[in-house]
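1. next comes the sequence, and after it the predicted model I'd like to discuss.
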Amino acid sequence: MSVKTIIMQNFSKSFQLIFSRSLITSAIRTAVKSNKKKNQHTIVIVPPTHNDYNDVLKFMKKEYIPNEPTCKSLGITSCSILMDRILLNLSQGYSLIAKCKNTGNIMGVAINEKTSPWDADLVDKIAHSVQCPNLRKVLRFYAFLERAPNIFDKYKVHEVFEIANLGVAENSQNLGIATRLVKESKNIAASKGFSILRVDATSFYTARICEKLNMESILEIPYDSYLDADRQPVFKVPKPHTGVKVYIMKLGAKK
């Protein structure tokens, strides 16, 4: 057998192997896309009812708060003050949940609220009253963050629609749930007459969704720039989360 024949045979075998791997990779990608599309049809985005509130709180305790970068940085897993804040926002009637049609399980949440110019002062008062030092730090940061963009004066509005908490269950990631929640929240905001939709993206992944939806970034606060009284960073957050970005979307009529 000639050297040329051996080379051609080896090339043929290599090509067949590469081609087979390519077919397998393509089949896997097609299956993933098909499964994702199928899962999207089994997920419904709905306003939570009073019967859902306990499940929403359980979701926030298990899936959201322990993984939210600022809370995770300071070891905050849950507390009554944060739960009360979530319940208060739920009672406003603007929030949404993503539910599985088959099981009824909550797969994602958008805790939405109407914010006013004096809300930051109220959060500061709550922070002053709490005993837990780390919770106090988080609440003070939230109050600072609420004021920092000066949205009410800048855009001449009295109320803003804010997606205060956006979260998806760990086992339901990469199904487009968070994006759907933001889109539906935008529709609610517009239908209720709000002119500004706001998202404070404390997570890299939330910021990525806001960018994808062409929201406008109006402020960025790197985590290592927010310092305590000793000039030390309050938050030590691992990558890819490097800071908070405040996004807005202009919707129309002023409120």
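-> Yep, that arrived. Numbers count the residues shown, from 1 in each chain.
2. rest of the way, CA atoms for contacts and neighbours
-> OK.
3. start to end distance for stretch 43-57?
-> End-to-end distance of stretch 43-57: 20 Å, with Cα to Cα, to the nearest Å as the criterion.
4. ok, second structure coming up, stack it against the first:
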Amino acid sequence: TGKMGDKVYKLVTVTEKDTKDVIAFLRKFFFHDEPLNICVGLLDEPGSTCQELEDYCANSIKEGLSLMAVTPANEIAGVCINGAKRRENEEISAMTDEVNACKNLKFKKILNLLTTVNIQSDIFGKFPNITSLVEVRVLSVDDAYRGKGIAKACINKTKEMAKEQGYDLIKLDCTSHFSALAVASLGGYNCVYKLNYSDYLDEDGKPIFVPEPPHSCVKTYVCGL
């Protein structure tokens, strides 16, 4: 339980029955706020949604590792979508197949970037002794509750949960300057990979993503458990 000003929130595991509420929350905040989503104009049409991103979140929720911060009024104040990766399942071909199968061209750009980051950061290659990790895939806080430490609390709780369940490492790919700052400030996390958006180019040599400052790169942070 954490304090939110004078309000108290509790962190609870997201179950499959919460999926609809969590997706509605993400639709309201994350889908519109995340720098890459804004860059590609993921939800430019009023009332539009991205089914692929919703499916990505819903599938991760099924793993039972995701968390949400809930207020006393039973409203969601923050969401942390997590998933596990195991060395034996880390197939590059499966990752690229998923990207190629994506019908939504805007979301496909984002998936492509995340896959590139995954392959180049090569966490299982860098840490030969680990067999499994938990990754924080989506982290989003309600505008009204920002700056109250909810994101950090979610990351800390995820780390604790991953350790209890026997995972070796926690990993976060931070596409936003603010999420990278939050992780760096926790202590104990190492930045093991960085990709500048200005270096991630299309076939014509132009940057695929040109986010608003201060967002300039993706950083991958890890912490051993």
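-> Perfect, I can see it now. Note that the structure is predicted; figures quoted are calculated from it, not measured.
5. any idea what the TM-score comes out to?
-> The TM-score (TM-score structural alignment, normalised by the length of structure 2) is 0.90; 214 aligned residues with a Cα RMSD of 1.5 Å.
6. would you map the strands across structure 2?
-> 2-4, 7-13, 67-70, 76-86, 132-141, 169-174, 190-196, 217-224 (DSSP state E).
7. mind putting those into JSON lines with mean neighbour count and distance to Lys103 of structure 2?
-> Formatted as JSON lines, the strands of structure 2 follow (neighbours: other Cα atoms under 10 Å; distance: least, Cα to Cα, whole Å):
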{"stretch": "strand 2-4", "mean neighbour count": "15", "distance to Lys103 of structure 2": "40"}
{"stretch": "strand 7-13", "mean neighbour count": "17", "distance to Lys103 of structure 2": "31"}
{"stretch": "strand 67-70", "mean neighbour count": "24", "distance to Lys103 of structure 2": "29"}
{"stretch": "strand 76-86", "mean neighbour count": "22", "distance to Lys103 of structure 2": "23"}
{"stretch": "strand 132-141", "mean neighbour count": "22", "distance to Lys103 of structure 2": "21"}
{"stretch": "strand 169-174", "mean neighbour count": "24", "distance to Lys103 of structure 2": "23"}
{"stretch": "strand 190-196", "mean neighbour count": "16", "distance to Lys103 of structure 2": "25"}
{"stretch": "strand 217-224", "mean neighbour count": "20", "distance to Lys103 of structure 2": "24"}
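8. switch those over to TSV; also include distance to Gly147 of structure 2.
-> Output for those, formatted as TSV (distance: least, Cα to Cα, whole Å):
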stretch	distance to Gly147 of structure 2
strand 2-4	9
strand 7-13	14
strand 67-70	14
strand 76-86	12
strand 132-141	9
strand 169-174	18
strand 190-196	23
strand 217-224	21
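9. so which of the ones you listed gets nearest Lys20 of structure 2?
-> strand 76-86 (11.9 Å; Cα to Cα).
10. from the contact counts, what lies against that closest one?
-> helix 19-28, helix 51-61, strand 67-70, strand 132-141, helix 150-164 (3 or more Cα pairs under 8 Å, 6 or more residues apart in numbering; DSSP states H and E).
11. tell me the most buried of the ones you listed?
-> strand 67-70 (a mean of 24; mean count of other Cα atoms under 10 Å).
12. what's that strand in contact with?
-> Contact partners of strand 67-70 of structure 2, identified using Cα atoms under 8 Å, 6 or more residues apart in numbering, comprise 9-14, 76-82, 150, 154, 158.
13. and the helices and strands packed on strand 76-86 of structure 2: which comes nearest Thr96 of structure 2?
-> Once those are compared by Cα to Cα, helix 51-61 is nearest, at 15.0 Å.
14. out of the strands of structure 2, flag the one nearest Met95 of structure 2.
-> Here strand 76-86 is closest among the strands of structure 2 (Cα to Cα), at 12.1 Å.
15. ok so, going back, nearest to Ile61 of structure 2, of the strands of structure 2?
-> Per Cα to Cα, nearest to Ile61 of structure 2 of these: strand 76-86, 6.6 Å.
16. and that closest one with helix 19-28, angle?
-> 110 degrees (axes from the mean of the first three to the mean of the last three Cα atoms, to 10 degrees).
17. what's the average distance of strand 76-86 of structure 2 to structure 1?
-> Compared with structure 1 after the fit, strand 76-86 of structure 2 shows a mean deviation of 0.9 Å (mean Cα distance after the TM-score superposition for structure 1).
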